[in-house]
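> Can you look at this prediction? I've put the sequence above it.
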Amino acid sequence: MGRRSIYSNVGHWTSMGLLLLGFLACTLAYFVISTVLKPSNPISNYDGLSIDVSHESDGVSLERENGGGCCRGIPKLELWGTAVKWGTEHKYYSEEECCKSCKAMCSGKDGPCLCDSWVFCGDRNACGLQFGECWLKKQKDTLVPQRQDAGSKVMWTSGLIFGKGELLRLCPLVSVGGLVCLACTSAPVALPPSLVYTKSGGSDFGSITLHCESNDCPPMLLSFLQGIIGLETEHGTLHIKLYPDSAPYSVQYILELLTLRHCAGCQFYRAEGRGESWDLKGNHIKDASFGPPYALIQGTLEAAGMPFQTIPTEVCRTVRRGAVAWVGSGPEFFISLANHVEWKNSYTVFGSVLPEDMEIAEKIAQLPTKPDVWNNVNVSVLEDPIPILVQRIISNHEDISHKL
């Protein structure tokens, strides 16, 4: 189709153009003055983010802008727990600011988090004098958060925070002077301040002592962070760090799976390696294709006996190596073996595999497959699907003390 000539009606469009330029100049001046005079808020510009969050039902996107992480919760939900900051004295204009104030109470890269849940009242009409209240709380068990109320009549929005880091090591536990310390079975790593556990189950803030090459206790998996779950397979357990701050609906579903104590029907059924398109670190090789193969393992987390409800799209994080994301609105999901920057923000990333477990994902990707075609896309399907068991990992000092 030909394009209309830009030279027709020159005289008419010249006058219109001048009027348009004048309007744009006035608009620009208004925004400059508004920006200069706008009062600053130390929380609203946290991490340099500008996030637009909207909550709707099936199939709607919860989007972020300008990159980075997100911080949001689930509306019409009130979580209970011990208050570490009272909402009557702690107010914000948005759930994002409330969420980030909770996240800011996680010390260092890997915790501990003095706040792991938050409750915000953001509906002016429903909240009345309670509008803006931001209650910061501490759960007894973050994988089983206490619910006070939920439903259409609830005026609160609530969310969870699981910390920032991803350290997890297979270490023996050693009792030294009444304290439970770690004995690394592999090369020692620099650990941030964390909890010192006592045999009685109490805890104080301090540093975990490392006694490398000690075999005084049998190996035990210990999580320095809350919010890590395991996908157990016959080839090993993939430890997943969940992201409730950026994908609250998705994480809520995973926590519901944990209560079943089974995941009948959950399995990996597709496996494709990195081929010659991505290197060992997941970086795309220059001039190589973007697949197939697509560098991922795919499966389903739909458990028999648990009716699946469509999960809203929670767009936030890009798909990097180790990312765990839904296909569409679930329950099909995949684990990425590469940095798929070409996919941009097409998928809900609700967790990531800890780096030391990626060799298990790589192993699964090399298992025997057979070719298939899905919607005109060439894929590799596992000859023998791999069952998955979703399990919880040690997440608090009570769990540790019970095993000593």
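That came in fine, so what should we check first? Residues are numbered from 1 along each chain as shown.
> When you work out contacts or count neighbours from here on, use the C-alpha atoms and nothing else.
Will do.
> Quick one: the strands in the stretch 51-200 of the chain, in order.
Using DSSP state E, counting those that start in this stretch, the strands of the stretch 51-200 of the chain run over 74-75, 77-79, 82-85, 117-121, 134-138, 147-150, 156-160, 168-176, 179-182, 194-198.
> alright, now check it against this:
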Amino acid sequence: MGRRLNDPEQSRFASLVLLLVALFSCVLVYAVVSTLLNPNVNSRDSRFESLEVVASGGLGGKKGVCCRGIENLELWGAAVKWGSEFRFNSSVECCQACKTMCSGNDGPCLRDTWVFCGNKKACGSRFGECRLKKQKDTLSPDRQEAGETVSWTSGLIFGKGEGIIEMGTEYGTLHIKLFPDCAPYSVVYILELLTLCHCAGCQIYRAESRGKSWDSKGNHIKDTPYGPPFALIQGILEAQGTPFKKIPAEACPTIRGGSVAWIGSGPEFFISLANHEEWKNSYTVFGSVLPGDMEIAEKIVQLPTKSDVWNNINFSVLQKPVPLIMRRMKKSLGDLNANVKSN
């Protein structure tokens, strides 16, 4: 027997459908309103997303590690947006606002420096102020003040074609894109090295191929060991005669081919020749070798080596270390860094 249209069970079913439709409508309206109130969501250029994903949850790092800058530091420069008219709740939001100025496809960011006042007690009425500035030279930023009495937090953003340094070797030059938003303290140290007349003592002394554990694209081959060899070249970035201060741990993502990272707090570093998902959250990544220069790293890894044992683990050490020259990029590379990814 068919049910009547005014059957109580049918009525309850109709009421349930209406309730679900109402709930769905509320959720949809909330999503739209949230997007309008937060214009930064999904508005950043994917090229710069790739540079920040170095510390995102999807790569094993803690979400939000990037875009925090250096506390107790005020970077100078021509202010384009004043904090009194531009306020946020956190330094991360201020940094993201600066990143939105890098959405163009024609090179440098319109704003490359952000300064945020985030200490309520010290900042007073200036709390939440976000100042966006422009440097004359992004590799030599103008520092106003630094120290515990400074209430500002500052950071740099490198746009397309910016923030690329040269690591010169006798086998060619490795161009490295720096990540100041994810490893600001590390980048400050590298920029200090650039100001020296030489980098005596900077060298690569260890070289290990991918062996049979990784394919030519750097992907790990199933059911093979993770080393030795460990698919990397290792060295030190410490100029003789210059005091070295330990670098704090910063963004530690999954290591990819081309990743440049510190071992511990530095100055020991390595350049990975493969993808090392097994090294989750272990190393601060402060840059990445431009894809076209990885062939130079491959030349170095093929140099004559000798076996050595460190902490009961076999390593391959170069018979003759490769000296390094740290310097500014001699000429613009245009769009060559477009494919550089920190993931």
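Arrived safely, thanks for sending. In this text, all values refer to a predicted model and were calculated from it rather than measured experimentally.
> hmm, back to that, could you export the strands of the stretch 51-200 of the first structure as a markdown table, including distance to F268 of the first structure and mean neighbour count?
As requested, those are exported to a markdown table (distance: least, Cα to Cα, whole Å; neighbours: other Cα atoms under 10 Å):
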| stretch | distance to F268 of the first structure | mean neighbour count |
| --- | --- | --- |
| strand 74-75 | 29 | 22 |
| strand 77-79 | 33 | 22 |
| strand 82-85 | 39 | 15 |
| strand 117-121 | 32 | 31 |
| strand 134-138 | 35 | 26 |
| strand 147-150 | 32 | 13 |
| strand 156-160 | 28 | 27 |
| strand 168-176 | 24 | 19 |
| strand 179-182 | 34 | 21 |
| strand 194-198 | 35 | 20 |
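> P292 of the first structure is nearest to which of those strands?
Nearest to P292 of the first structure, of all these, is strand 168-176, at 32.4 Å by Cα to Cα.
> against the second structure, where does that closest one fall?
Using TM-score structural alignment, none of the residues of the second structure align to strand 168-176 of the first structure.
> what helices or strands is that strand leaning on?
strand 179-182, strand 219-223 (3 or more Cα pairs under 8 Å, 6 or more residues apart in numbering; DSSP states H and E).
> The following helix or strand past the last one against the second structure, how far on average?
In the C-terminal direction, the helix or strand that comes right after strand 219-223 of the first structure (DSSP states H and E) is strand 228-233. Taken against the second structure, strand 228-233 of the first structure registers an average deviation of 0.5 Å after superposition, with mean Cα distance after the TM-score superposition for the first structure.
> Can you add distance to A104 of the first structure and give the strands of the stretch 51-200 of the first structure back as a markdown table?
A markdown table is the format used below for those (distance: least, Cα to Cα, whole Å):
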| stretch | distance to A104 of the first structure |
| --- | --- |
| strand 74-75 | 19 |
| strand 77-79 | 19 |
| strand 82-85 | 13 |
| strand 117-121 | 12 |
| strand 134-138 | 11 |
| strand 147-150 | 23 |
| strand 156-160 | 13 |
| strand 168-176 | 22 |
| strand 179-182 | 27 |
| strand 194-198 | 16 |
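> Go through these and name the closest to Y269 of the first structure.
Between Y269 of the first structure and the strands of the stretch 51-200 of the first structure, the tightest spacing by Cα to Cα is seen for strand 168-176, at 27.1 Å.
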